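Q: okay, sequence plus prediction incoming.
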Amino acid sequence: MSTPSKADVVIVGGGITGCAIAYHLTKIGVTDVVLCERKQLTCGTTWHAAGLVTQLRATRNMTELAKYTGELFRELETETGQATGFKQNGSVRVAGNEARFEELKRGASMARNFGLPADVISAEEIKERWPLVNVDDLLGGIWMPNDGQINPADVTLAMAKGARMRGAKVLENTPVKKVIVENGRAVGVELPDGEIRADKVVIAGGMWSREFAAQIGVSLPLHAAEHFYIVTESMEGLTRDLPVLFVGHECSYYKEDAGKLLLGCFEPEAKPWGHEGIPEDFSFDSLPEDFEHFEPILEQAVKRVPQLEETGIQLFFNGPESFTPDDRYLLGETPEVRDLFCACGFNSVGILSSGGVGKALASWIKDGHSPMELADVDVRRMQPFQSNSKYLYDRTKETLGLLYKMHWPYRQYETARDVRKSPFHDRLLAMGASMTEAAGYERPGFFAGDGSSTEIGYSFGPQSWFDDAKRESLNTETNVTLFDQSCYVKFRVEGRDACKVLNHVSANNVDVEPGKVVYTQWLNERGGIEADVTITRLSETAYMVVTIVASQMRDFSWLQRHIPEDAHAIVTDVSPAMAMLALMGPKSRALLQKVSTADLSNEGFPFGTSREIEIGYAMVRASRLTYVGELGWELYIPSDFALHVFDRIVETGDEFGLQCGGFFAINSMRMEKAYRHWGHDIGEDDTPVEAGLSFAVDFDKPSGFIGQSAVVAQRQAGVPTKRLVQFQLSEIETPPLLYHEEPIWKDDKIVGSITSGGYGHRIGRSLGMGYVHCEDGVGKDFLRDGGFEIEVACERYSAEPSLSPFLDPSRSRTQS
């Protein structure tokens, strides 16, 4: 087949993901597609994958992608005539301890949200479904009948065939040297003997993607690791319909494979591979055996499936798969280069994700936006430093094993830490801070009380820091607490068109007097929330935008790409140059007044005001805001003055009961006030009207804004059919804690799910927020009818709903 010189889309990489993207592009009418594979289809990782097809993921949309994948595999052979090896034999996940059993039961509750059948089963029922397994020490498990398995190579060939049938060109033995970039856009690819010009380019190159993208300054943080499995000789009693068996506490999985048993593992400490580069000729290759590394897994397996002791091993396999720093894949348009898309770093879930990824990215490429909220896997969540090879090498040792470790709430990474630190880091450690990580940034989770440990004792109930967070919350209510929020991201936007640009991007009106802070959202054309920010007007031509650290690349790219070419406005990320402290509590004014000469009275410095004040010998920008529901100020400090300001506040704080607080307490307090968190409670599928944020929208702004027509139409339609509601569980002795995706029931019907949760220490209740759906509208009357319950680990608990915060709904504390 001759190589074309032009195409609508060029895909680099012929594994299952690249072929799925080509297949789905042609299915929606984008048929001028060229897929370039350096050697043969599936030759990198796909060919040796285990082929597990499970459907329950951590969030609704990730589950929807996996569900679609299973549905696609079921129909693919009929459509293309190419065998896929698909069988829907279900899966059994088992628990060997109470914590694992609760994790599984919470997963079963979550599955009900998504319409997935998931049944809690006893050890005896596990034995009925998997007769060869030893269940003597098992407490139970869950049965998921819709799961299954496929032959990955056959599925890949089927999707490639389907793509060809609709006009795509699939070119094997066609290596791509480089993506061609002109004026910040991908316009094609360079081959050894020519080029292919294209409107869009997709990197789906598996473990080669990081180095390939780095050539053009694009960061795709992933690293290969060795993945081990064995295949036994024929084993008596293995039926073709035997379910896939997952034994998470032993890091292992089992599946029937043509009358043999495949045993694979995700061991606690992995072996990164390819650190010095992956050989160019690597194709259908395996890595050297390491039986000593695999032996602990096999020893447990022999006890779990005793027949293994009498069965020979036909194949010991070791092959590479790629992993990302947070165990979530990389998807979407890259922030560095427009019209360049990626789908890579699949963390051993590439097969079960492939169909959904192909469908979602095809739609994204055609329509210019993702078809659903995909923040979990959006490549823009990553930081450029995370492509550092040493960082990836160290983190990959941990991330492979995390797939099967307990998925504890607030679990912290143990490897590749202490990367990004605030100027206060060492002082906070000396004061008892337990550091947690967000986007590589070290920030206090809590401060250990006298004699307590800074280590986190994990649990689905109150964790080891529960009492510390309570102390910090109550101190914030009665005295004053200092929070290090330096991890927050700050952009400076300046130029004669800065106001015009920001007003077009922002739903609220930012054309205010200098010294005013505006809370607002950045919306897409559909009215969905792309970012949740505060914007401070510094002068007629300058603004400061503040957002969360997880959105640093995403929000910078969004803003930059919405500046017209002829506009005079420049965006600069000034985060490293500016530390940030939050001083919160009823005594914050008195303390701050002691170290500053500024007028901090309610009349002289009202809520939403920002101005420069003196603290010690420094000039500090103080903004009267709060994310905890108490009187307070955010202090933005030049980094070279940060320690001086910190020391002045701390040395003055004793007489006001000053303590330091961490982000666990912040989460508790923001839940009491029903303050939203982007990525949990609000996202690109949620509008301000649905999220209860209409107060932050200037619906009639004359200059208009992105998404205005969508949100105006929704407001005019009346009571929304989807609404973010706050819940508190009924007052019982030991209420469960809510985290995310717990089903919300009303009158024996699931009407929504929890988006985030926490325990409110100031009101003494377990809290959650979640979207509730009702065709007749989610208004006060609907909520007043009652009948609400929230399901946790397969048990339901009575819950009280509210559209107002349970703490200080009149805002008297923050406005005083």
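A: Sure thing, it's come through.
Q: from here on, contacts and neighbour counts on C-alpha atoms
A: Will do.
Q: check contacts around Ala158.
A: By CA atoms under 8 Å, 6 or more residues apart in numbering, the residues touching Ala158 are Leu76, Glu77, Thr80, Gly81, Gln82, Ala83, Thr84.
Q: can I assume Ala213 sits in a helix?
A: Yes: Ala213: assigned to a helix according to DSSP: H, G, I helix; E, B strand; the rest coil.
Q: ok so, going back, which of the contacts of Ala158 fall in helices?
A: Among the contacts of Ala158, DSSP state H puts Leu76, Glu77, Thr80 in helices.
Q: nearest spatial neighbour of the second one, skipping sequence neighbours?
A: On the basis of CA to CA, 6 or more residues apart in numbering, the spatially nearest residue to Glu77 that is not a chain neighbour turns out to be Ala83, at 5.3 Å.
Q: the one you found is in contact with Phe73, isn't it?
A: No: the pair Ala83 / Phe73 is not scored as a contact, 10.1 Å apart, by CA atoms under 8 Å.
Q: who touches both of these two?
A: In contact with both Ala83 and Phe73: Val155, using CA under 8 Å, 6+ apart.
Q: so which of the contacts of Ala158 wins on neighbours?
A: Thr84 (24 neighbours; other CA atoms under 10 Å).
Q: can you tell me which residues contact that one?
A: Applying CA under 8 Å, 6+ apart, the residues near Thr84 are Phe73, Leu76, Glu77, Ile150, Asn151, Pro152, Asp154, Val155, Ala158.
Q: what count of nearby residues applies to the first one?
A: It refers to Phe73. For Phe73, using other CA under 10 Å, the count is 24.
Q: before we move on, what about the fourth one?
A: The tally of other residues near Ile150 (other CA under 10 Å) stands at 23.
Q: what's the answer for the one 3 residues further on, then?
A: Ala153 has 22 neighbours, counted by other CA under 10 Å.
Q: buried set for the helix or strand containing it?
A: According to DSSP states H and E, Ala153 maps onto helix 152-165. Buried residues in helix 152-165, counted by 16 or more other CA atoms under 10 Å: 152-164.
Q: now the residues you listed in JSON lines, with distance to Ser668?
A: Formatted as JSON lines, the buried residues of helix 152-165 follow (distance: CA to CA, whole Å):
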{"residue": "Pro152", "distance to Ser668": "45"}
{"residue": "Ala153", "distance to Ser668": "48"}
{"residue": "Asp154", "distance to Ser668": "49"}
{"residue": "Val155", "distance to Ser668": "46"}
{"residue": "Thr156", "distance to Ser668": "47"}
{"residue": "Leu157", "distance to Ser668": "50"}
{"residue": "Ala158", "distance to Ser668": "50"}
{"residue": "Met159", "distance to Ser668": "47"}
{"residue": "Ala160", "distance to Ser668": "50"}
{"residue": "Lys161", "distance to Ser668": "53"}
{"residue": "Gly162", "distance to Ser668": "51"}
{"residue": "Ala163", "distance to Ser668": "50"}
{"residue": "Arg164", "distance to Ser668": "54"}
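Q: next one for the comparison:
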Amino acid sequence: MIGGGILGCSTAYHLVRRGWKDVVVLEKAQLTSGTSWHAAGSVGQLRSSIGITQMIGYSTQLYGRLEAETGQATGWVQCGSIRLACTPERKDELERSVMIGRSIGLDIRMISPDEVKAMIPVVSLEGVLGAIYIPTDGMINPSDVTMALAKGARMEGARIFENTKVTGFVRSGDRVTAIETTGGTIACDKVVLCGGVWAREVGRLAGVNVPLQANYNQYAITDVIPGLPRGAPDLRDPDNYIYFKEEVGGYAFGNYDQEPQAYEISPIPEDHAFHLFEPELDHFTLTVDAAVMRIPALAEVGIKRFIHGLESFTEDGMPIMGEAPELRDFFLACGFNGFGIASGGGAGKAMADWITDGQPPYDLGAADIRRFSRHHGSDQMVKQLAIDGQRRHYALARPSDEAQMARTLRRSPVYAALALAGARFTPVAGWEVAEYFDGEAGADVDDLVNGEYIAAKRSAILVDDSSRAKFAIMGPGAEAALRNLFPACPPLTKGRISTGFALTPTGGIDCEVTITPLEDDNFVLTTSASRGTYLQTFIRHGLAKVPEVRWLDVTAGTAVFVMSGPAVLEILEPLIENAIPRPGTSAIEHGYLAGAPVRLVAATPFGEPGVEVHVSSDYAAYVFEALLKGGAGGGAAGGLRLAGSRAIDRLRIENGIPAFGNEIDGRTKPCEIGVAAGTGGETAGRSLKRFLVEGSAYRPKGREGLFAGDQRVGSVTSAAFSPIADGSFVLAFVDKRFADSGLELETHDGKVKIAGCGGTHSEH
């Protein structure tokens, strides 16, 4: 472990408990001297990622027993926490959070403003519409808990070397075999970089890119506040960007700055240990104003101390964890965006399990380093994105709150045409992806998406899917190599695409891939834009010992347009020379579209019958214009309509297509989503099912529980309203013992019956 903060000490603590014998922690100064010592110490479990919420949930359990186990005080107090809603959107978010929490066993409930006042008498409820309460949240002393973890690691044989700086790495192929330090060279099999704000520069010594940025973070500690109970619940007011933690009868309070500032000195100075900066009072004024509005007594008490230090931030507010794409057995646990103390216990366990078993105990896809792309190697880009990530820490999931920095970085060859047609874009792995098309100024977004969805059913839609990651695999033995890489894949048949899965060491799904045979020993592999680095890493590692088989990233060289709907063949026939493959057959045909060479594939990624048009980027704009012109006036119900990702997501849910981050994570087995090939006959205790919630009175949003009587037997993973069915299609994992039973879905006001729609797309 490189770094003696809470992450390094916790990872060591958990590794020795998994049976590892030679465990070493290297700290360039003293334990906790980086960012751990000056953290606020608030431990709040609720996060936008279920896996991160579960990870912090483990922290609360560990912190509750650590002092008794090690004899080292930790300062743990289970004080609970309250989160306020001051807008209808935030209240909706909190109500959904309650369902998410219940789905994983978190004690969480909505409470009234009066209940908030009873627990925190000094609070002003101005503008408050609702609140949630989590009684198992708490607070802890950051230095003490780190020292307790270090002591617990030492008790089981781990060694900790302070004042030992890492100066370089010895590599053999794609692995680190030794670490060079100021105290000598240490041979090693595995490395875990827990270097906090130093992780980016230390990673570079090993050739590993760590996309985090050191930004300033400031909070204040007040004198005693009359009327504030000791051990009062932590208070968060995300609509006003502020948080409060009771501390010795006063408050530690701060905010997630709406004008963040990056630390511009690189590398970070050697003497930056136990270091704080002078307070920036002018910059803190807005925080004070918001804090006084929520806690009026702050206007009457003094501030006894400012804490102004550095924290590491990422573009999406999530940590950086997992195995580096560049190296084998080089792991990372850093970039925790101000909640490293809350995460510390669970993150250490996750890393120990990841290293030992090849898989963490929670879904940590939101934190996996493989979510980043090539542009994250740029210091300038990482800085801009991390500033934006810090600003959006309390953001809602709405267009005005999404990333604003580094936009238009990666663009489809037809980006300009999409923008001219009214596309509303969202960033995905640096790409600008069309969400929907605003052809009518001021139109309701749901109405626009409904229109695109209806067009897919009654006429035709055209979708730009050029952001899809694409890799060429070529050379003697390529087919045999692919069979070894993707065991859960049907036979590779020339003229027909196949779907396979990259599997984790524990047999979970790491990435879904579509394999397209071209000619002998030449294949193209594609996956979603967000899984591109996952697939690239899997291919590189998997083919490392097959030198005769080569691979190449061809994402930028090929555009993909997806057409779906009953009018597709009518639109394509006048444009296509050669044959058009029949939609739904997965067949491949090569030909010409309006004179341009194309590859046609009779499939769509969202389950509707249709045809994909693959075309090299130099011909892409021409082909796109030809498709629009060909579909402008003809076809059923008015011709061709452009569609974006929101409508596509509705269609994939209706058709039972599982998606990463919803139905699939690294712990999901193929048999759980209806795929049996290559899984050794493994059976699952749960299965993915489709249901219809009839009517529009209640529209599911996801994470609602499914019940057989009073027993919870499943949970909704995705939901989408269908204006044609006048109801919502949902995907849900259900205990197989109850999969065919009459089930009910929980709502805010009780339960509603649901109708089964059969299995998922994979099962039929």
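A: Ah, there it is. These numbers come from a predicted model, not from an experiment.
Q: which one of the buried residues of helix 152-165 of the first structure is nearest Ser453 of the first structure?
A: Set against Ser453 of the first structure, the nearest of the buried residues of helix 152-165 of the first structure by CA to CA is Pro152 (47.1 Å).
Q: quick one: the helix holding Ala153 of the first structure aligns where in the second structure?
A: Taken onto the second structure by TM-score structural alignment, helix 152-165 of the first structure occupies residues 142-155 there.
Q: then stretch 424-433 of the first structure?
A: The counterpart of stretch 424-433 of the first structure in the second structure, counting by TM-score structural alignment, spans residues 414-423.
Q: start to end distance for the matching stretch?
A: Its start and end residues considered, stretch 414-423 of the second structure measures 11 Å (CA to CA, to the nearest Å).
Q: off-centre distance for the helix holding Ala153 of the first structure?
A: 30 Å (CA atoms, centre = their mean, to the nearest Å).
Q: what sits against Ile341 of the second structure?
A: By CA under 8 Å, 6+ apart, the neighbours of Ile341 of the second structure are Ile6, Ser36, Ala39, Gly41, Ser42, Val43, Pro142.
Q: now, which of those residues lie within strands?
A: Ser42, Val43 (DSSP state E).
Q: for the contacts of Ile341 of the second structure, which one is nearest Thr717 of the second structure?
A: Val43 (26.7 Å).
Q: residue in the first structure matching that closest one?
A: Val43 of the second structure maps onto Val53 in the first structure, by TM-score structural alignment.
Q: tally up the residues packed near that match, please.
A: Val53 of the first structure has 28 nearby residues by other CA under 10 Å.
Q: could you look up the SS state of the counterpart of Asp468 of the first structure in the second structure?
A: Matched to the second structure by TM-score structural alignment, Asp468 of the first structure sits across from Leu448. Following three-state DSSP, Leu448 of the second structure is assigned to helix.
Q: any chance of the ones in helices among the contacts of Ala158 of the first structure in a markdown table with distance to Asp647 of the first structure as columns?
A: Formatted as a markdown table, these follow (distance: CA to CA, whole Å):
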| residue | distance to Asp647 of the first structure |
| --- | --- |
| Leu76 | 65 |
| Glu77 | 68 |
| Thr80 | 70 |
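Q: and these, which is closest to Ala204 of the first structure?
A: Ranked by distance to Ala204 of the first structure (CA to CA), those are led by Leu76 at 21.1 Å.
Q: which residue packs closest to the aligned partner of that closest one in the second structure, ignoring adjacent ones?
A: When the second structure is aligned by TM-score structural alignment, Leu76 of the first structure is paired with Leu66. The shortest distance from Leu66 of the second structure to any non-neighbouring residue, by CA to CA, 6+ apart, is to Ala148 (7.0 Å).
Q: ditto for Val155 of the first structure
A: Thr84 is the one closest to Val155 of the first structure (CA to CA, 6+ apart), at 4.8 Å.
Q: Leu583 of the first structure - that's part of a helix, no?
A: No: Leu583 of the first structure is assigned strand when assessed by three-state DSSP, not a helix.
Q: counting neighbours, what do you get for the aligned partner of it in the second structure?
A: Leu583 of the first structure maps onto Met563 in the second structure when the alignment is built from TM-score structural alignment. When counting by other CA under 10 Å, one arrives at 32 neighbours for Met563 of the second structure.
Q: and Thr683 of the second structure, by the same measure?
A: Neighbours around Thr683 of the second structure, by other CA under 10 Å: 13.
Q: and it, how close does it get to Glu672 of the second structure?
A: 8 Å.
Q: now do Tyr219 of the second structure
A: 46 Å.
Q: which parts of the stretch 1-150 of the second structure are strands?
A: Ranges of strands within the stretch 1-150 of the second structure are 24-26, 42-43, 81-85, 109-111, 130-134, 138-139, based on DSSP state E, counting those that start in this stretch.
Q: the next helix or strand after the helix holding Ala153 of the first structure: average distance to aligned residues in the second structure?
A: Sequence-wise, the next helix or strand downstream of helix 152-165 of the first structure (DSSP H and E) is strand 169-171. Once fitted to the second structure, strand 169-171 of the first structure is off its aligned match by 0.9 Å on average (mean CA distance after the TM-score superposition for the first structure).
Q: helix or strand next in line after strand 169-171 of the first structure, which one?
A: Immediately after strand 169-171 of the first structure, counting by DSSP H and E, sits strand 178-182.
Q: Provide the aligned range in the second structure for that following strand.
A: Alignment note (TM-score structural alignment): strand 178-182 of the first structure is matched to residues 168-172 of the second structure.
Q: give me the buried positions along that stretch.
A: The neighbour-count check on stretch 168-172 of the second structure (16+ other CA under 10 Å) flags Gly168, Phe169, Val170 as buried.
Q: need the residues you listed in JSON lines with distance to Gln711 of the second structure, can you?
A: Converted to JSON lines, these look like this (distance: CA to CA, whole Å):
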{"residue": "Gly168", "distance to Gln711 of the second structure": "56"}
{"residue": "Phe169", "distance to Gln711 of the second structure": "54"}
{"residue": "Val170", "distance to Gln711 of the second structure": "55"}
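Q: out of those, who's nearest Val288 of the second structure?
A: Looking across those and measuring by CA to CA, the closest to Val288 of the second structure is Gly168, at 44.2 Å.
Q: no more questions from me, cheers.
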